[in-house]
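Peer 1: sequence and predicted structure, then a few things I'm wondering about:
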Amino acid sequence: MASTYASPIAGLPPQSALHTGRAVFTEAYALIPHGVMRDIVTSYLPHWRDTRLWVIARPMTGFSETFSQYVVEVLPGGGSERPEPNASAEGVLFIVAGEAALTIAGQSYQLTPGGYAFLPPGCAWSLVNRGADPVRFHWVRKRYEAVDGVETPTAFVTNENDEPIRWMPGTKDRWGTTRFVEPTDLRHDMHVNIVTLEPGAVIPFEETHVMEHGLYVLEGKAVYRLNRDWVEVEAGDFMWLRAFCPQACYAGPDRFRYLLYKDVNRHAKLDL
């Protein structure tokens, strides 16, 4: 089945629009629906040409503290040769529209929708849009937690269409995850995966765990349990969850898919 990838609708609503949106920020989660990702909330970055972005997650004391997530739009001819200012930051790029020319340590790659790149800390990379249409991609960033005796992971590039869905046992291939890194690979301290629920599938218990989450809905709609609330979500929405926020899901009438961030494979900090 061909995949589709939502991204911000941009623009501005008409003056006649009613304030009936679903945006909410609570002590345990935030919901940023696609309808509020407009031109007025975009930002710009140093050393990026003809580029704007929606900042949909950033570290915040007392909330979600481990990562930032952007939806980046690069116009034709735009891009950066100095994209990442923090040598301690690792990153994942996931392409949702257009074609991006990515260079990592002198090696060139052409990323199309579904394209995925992992960029380790200190990695030399650049990205430009040499096409005729805008490029849109997610950029997830995290400060890498190095461990004595554990190697730093290496860069890699793939496409979700080249990776299998790992179906959860007992679900009749209805709920699964496209994993770009093996869970037991201790070099990695974050996972950015794609979760797929076929029509009517469920996450049948309230997951409650230490990992922080960013969930960007790529396709479909669902009713999602967030802490005490059941919330309707659809393509283009973003859910931002603190550690230990209970979560569950009932998928809607079509395939429901989201890009999922979580922090993994490290000791809990004891010196906050």
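Peer 2: Looks like it came in fine. Numbers count the residues shown, from 1 in each chain.

Peer 1: please make it C-alpha for all contacts and neighbour counts, starting now.
Peer 2: OK.

Peer 1: A6 contacts K221, correct?
Peer 2: No - with contacts counted by CA atoms under 8 Å, A6 stays clear of K221, the gap being 11.5 Å.

Peer 1: for these two, indicate the residue with more neighbours.
Peer 2: Neighbour tally, A6 and K221, criterion other CA atoms under 10 Å: the higher count belongs to K221, 23 against 19.

Peer 1: check it against this one:
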Amino acid sequence: MTSYYAPHGGLPPQTQLTTDRARFTTAYAVLPKGTMTDIVTSLLPFWEGMRMWLIARPLSGFAETFSQYIVEVSPGGGSDRPELDPGAEGVLFVVSGTLELTLSGEVHQLAPGGYAFIPPSSEWTLHNRGDEVASFHWIRKAYQHVDGIDVPPAFVTSDAEVEGLEMPGTDGAWRTQRFADPTDVRHDMHVNIVSFEPGGAIPFPETHVMEHGLYVLEGKAVYLLNEDWVEVEAGDFMWLRAFCPQACYAGGPGRFRYLLYKDVNRHATLSRQFV
């Protein structure tokens, strides 16, 4: 059965030990699920009945390309002006509750596993019309326009509708669900779901130019981040800068799955004229 971890807030008791798995280094950061308490939430303009955990933002000299929020919307909450930056594209991924997305005049009901790609300058609204709190990931990036290439269109789908493709030579132990066509260069970011069966692994240190945000939706694993092996579990977030070596072993007893952001399909920026 598919499950998606969503933070619950609250505060730990005064008797809890302070030592935790939280790390911030020059190559990566780890935000364990226990760091997502009430006192680190934020609000946004023109939203009602919401709070969010801002888990990634551009920082000079570290990660540069994206921001990521976990947004919690109470019944009756939402926004008619959710995005104030006309140059921002976004992906929404619902992890609990139900949300009503109106995108270019069309209404969509997003249940857990629901996924929406929103191009820059889109007209959209988002509301919780249900009786339960809803939570979703909101990944945002400044879209990099290229002369002669169109902006990709909006689309709405779900985890259940996108097949997980087996990575070569893994007998299904490692699969990736690609929500956007990886050969479509109109897209300058991908937000996918990566899954490992118990014992599955990335058996070599991936070292590449894409920076990553990885939110663990389900399960646990031991993850290589630069020179460190770090235990991670559902609800943890990892933030990797470009060229940070990474690998993992899925520990079981169930699947290990994470929501993955990466920047793709664009030249490296060499001068301000292309920013």
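Peer 2: Yes, it's here. Nothing here was measured: the structure is a model prediction, and the numbers come from that model.

Peer 1: shared neighbours, A6 and K221 of structure 1?
Peer 2: Residues touching both A6 of structure 1 and K221 by CA atoms under 8 Å, 6 or more residues apart in numbering: A235.

Peer 1: pretty sure V231 of structure 1 is in a helix, no?
Peer 2: No - per DSSP: H, G, I helix; E, B strand; the rest coil, V231 of structure 1 lies outside any helix segment and is strand.

Peer 1: for it, what are its contacts?
Peer 2: Applying CA under 8 Å, 6+ apart to V231 of structure 1 gives the contacts V223, Y224, R225.

Peer 1: now the helices for structure 1?
Peer 2: Here structure 1 has no helices by DSSP state H.

Peer 1: max-length strand in it?
Peer 2: Ranked by residue count, the top strand of structure 1 under DSSP state E comes out as strand 67-80.

Peer 1: what comes into contact with that one?
Peer 2: The contact list for strand 67-80 of structure 1, computed with CA under 8 Å, 6+ apart, reads 7-8, 47-59, 126-143, 214.

Peer 1: show me where the stretch 101-250 of structure 2 has strands.
Peer 2: Under the criterion DSSP state E, counting those that start in this stretch, the stretch 101-250 of structure 2 contains strands at 106-110, 114-118, 124-127, 134-142, 155-158, 165-166, 174-177, 189-196, 201-206, 212-218, 220-225, 228-233, 237-240, 246-250.

Peer 1: mean offset of the third one relative to structure 1 (after superposition)
Peer 2: Which is strand 124-127 of structure 2. On superposition with structure 1, the mean distance recorded for strand 124-127 of structure 2 (mean CA distance after the TM-score superposition for structure 1) is 0.3 Å.

Peer 1: ok, now the last one?
Peer 2: Taken against structure 1, strand 246-250 of structure 2 registers an average deviation of 0.2 Å after superposition, with mean CA distance after the TM-score superposition for structure 1.

Peer 1: that strand - contacts with which helices or strands?
Peer 2: The contact analysis (3 or more CA pairs under 8 Å, 6 or more residues apart in numbering; DSSP states H and E) places strand 246-250 of structure 2 against strand 201-206, strand 220-225.

Peer 1: show me how far it is from its chain's centre.
Peer 2: How far strand 246-250 of structure 2 lies from its chain's middle: 18 Å, per CA atoms, centre = their mean, to the nearest Å.
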